[in-house]
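> The amino acid sequence is not available; the structure is as follows:
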């Protein structure tokens, strides 16, 4: 299996810390992890205030305890989820099965979409309750910065988790293409494989290939454990759209004229 599938290292390879840190999903998970700490930390430390004539503390968001509980719960669970998927990303190069890798990425898509939705709901909820707060409930404006920080980083968390969805979809697309290419190559008879010279000319014409059929034609195929030094000519004709137009035709015409 190609080691580049899902943006991870070689399947079954050892853990590479530098490659792990450079992965975009790792950076986004670390950001989401930090944002979740800021949200629930701000609410826990300064999210409860009381007036001078009161002894019991109330939630700073319109005295709605549900708002504070929601922010703390979502923040803590998102914090744990980031740690879990960071561990999965670190273990990902050890997974050699294509199906297991695909399941891991599909779970990443579902979890990231779930947390992006929860952070969107939390941002709207906290913003609404903060706007509805009465000044007489907190005349000294205690904890105002903490409340605004919780709202701000809830908003940022929406985009970090949404970006993780986008990256996971890209990784899923890569493995889907790889599965199609592997399936096509496994079922292609050896007689359809092109000689080395023709493959090189097609590579120069197509450049970076993206079609499974092009990838199949440009991949050398050998039977047995020993590699052949020369490849047999192609016995079956291919469609004209797959062949380079002029170089081979000009060469064949020159050969025919010489024989004549």
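Structure received. No experiment lies behind these values; they were computed from the predicted model shown.
> drop to CA atoms for contacts and neighbour counts, all remaining ones
Noted.
> quick one, strands of the stretch 101-250 of the chain?
For the stretch 101-250 of the chain, applying DSSP state E, counting those that start in this stretch gives no strands.
> In it, what residue spans correspond to helices?
With DSSP state H, counting those that start in this stretch as the criterion, the stretch 101-250 of the chain has helices at 144-186, 196-206, 212-218, 247-259.
> could those helices go into JSON lines alongside distance to residue 67 and mean neighbour count?
As requested, those are arranged in JSON lines below (distance: least, C-alpha to C-alpha, whole Å; neighbours: other C-alpha atoms under 10 Å):
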{"stretch": "helix 144-186", "distance to residue 67": "11", "mean neighbour count": "19"}
{"stretch": "helix 196-206", "distance to residue 67": "57", "mean neighbour count": "15"}
{"stretch": "helix 212-218", "distance to residue 67": "52", "mean neighbour count": "18"}
{"stretch": "helix 247-259", "distance to residue 67": "72", "mean neighbour count": "10"}
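> here's the one I want to compare it with:
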């Protein structure tokens, strides 16, 4: 029964194994995506803005388009938080006893991971286009930071798509054990509310009742089983 699983995790209540958790493909992809988001955020936030000698206002190195830098910073910070949230959910996931709740978590993983993959595709195209049309040579001095942000945006497309694919595989796996019905909940949570049922058996004899049976022999005269009537 130890191999029985529901949506990629065993029965609730098992001990958490950090080594096994870190070796899971979905955990590796989440950590890689988390690192990519830090790189993208750091490159744009630290070196994504520059000002010319005679100007005090800072401009975005992506063709002076503030929207490009704002998009990269926003995506990097939100992807960072999303990765942390998914890692926390992965740690808690084996403790979820209800299959319905597990199904909702896996569906959310599929949808959000696919959404982030699409958003990084948009971000990659946007940043690459704005960097390509940049004509100011002074902006080219920060080329390493710009190219790093574009490159890791491209890689993030596939790491998030991989997370969505793995979540879809877990959804297809579903519940392969009879121990996990759609209404399964942890027995320890319902033990207190279970109604008391007595064991089946014969009715107890009533005190002085002779086993609970009434003696009706006196009502018959023994002749053919008919009751005798007196006039």
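Looks like it came in fine. Quick caveat, the model's predicted, so the values are computed rather than measured.
> before we move on, back to that, is it possible to export the helices of the stretch 101-250 of the first structure to TSV including distance to residue 83 of the first structure?
As requested, those are exported to TSV (distance: least, C-alpha to C-alpha, whole Å):
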stretch	distance to residue 83 of the first structure
helix 144-186	14
helix 196-206	43
helix 212-218	37
helix 247-259	57
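> Report the separation between residue 157 of the second structure and residue 138 of the second structure.
Separation of residue 157 of the second structure from residue 138 of the second structure (C-alpha to C-alpha, to the nearest Å): 30 Å.
> Ok, residue 3 of the second structure next?
Counting by C-alpha to C-alpha, the separation of residue 3 of the second structure from residue 138 of the second structure is 61 Å.
> Of these two, which one has the most company?
Per other C-alpha atoms under 10 Å, whichever of residue 3 of the second structure and residue 138 has more neighbours is residue 138, with 13 against 9.
> Apart from its chain neighbours, what residue comes closest to the more buried one?
residue 52 (7.8 Å; C-alpha to C-alpha, 6 or more residues apart in numbering).
> Same check on residue 162 of the second structure?
Counting by C-alpha to C-alpha, 6+ apart, the residue nearest residue 162 of the second structure is residue 29, at 7.3 Å.
> How many residues are close by the one you found?
With neighbours defined by other C-alpha under 10 Å, the count for residue 29 of the second structure comes to 20.
> show me the contacts for it.
Residues near residue 29 of the second structure by C-alpha atoms under 8 Å, 6 or more residues apart in numbering: 159, 160, 162, 163.
> Next: residue 63 of the second structure.
By C-alpha under 8 Å, 6+ apart, residue 63 of the second structure lies in contact with 130, 131, 133, 134, 135, 136.
> Of these, which are reproduced in the first structure?
Here the contacts of residue 63 of the second structure are checked against the first structure with both residues aligned by TM-score structural alignment, their matches' C-alpha atoms under 8 Å, and the contacts held in both are 130, 131, 133, 134, 135.
> Nearest to residue 43 of the second structure among these?
residue 131 (13.9 Å; C-alpha to C-alpha).
> and the closest one, how many residues sit next to it?
The tally of other residues near residue 131 of the second structure (other C-alpha under 10 Å) stands at 21.
> Buried only: go through the kept ones among the contacts of residue 63 of the second structure for me.
Among those, those classed as buried by neighbour count (16 or more other C-alpha atoms under 10 Å) are 131, 134.
> With distance to residue 72 of the second structure as extra columns, can I get the kept ones among the contacts of residue 63 of the second structure in CSV?
Formatted as CSV, those follow (distance: C-alpha to C-alpha, whole Å):
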residue, distance to residue 72 of the second structure
130, 12
131, 13
133, 17
134, 17
135, 20
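> No further queries at this time; thank you.
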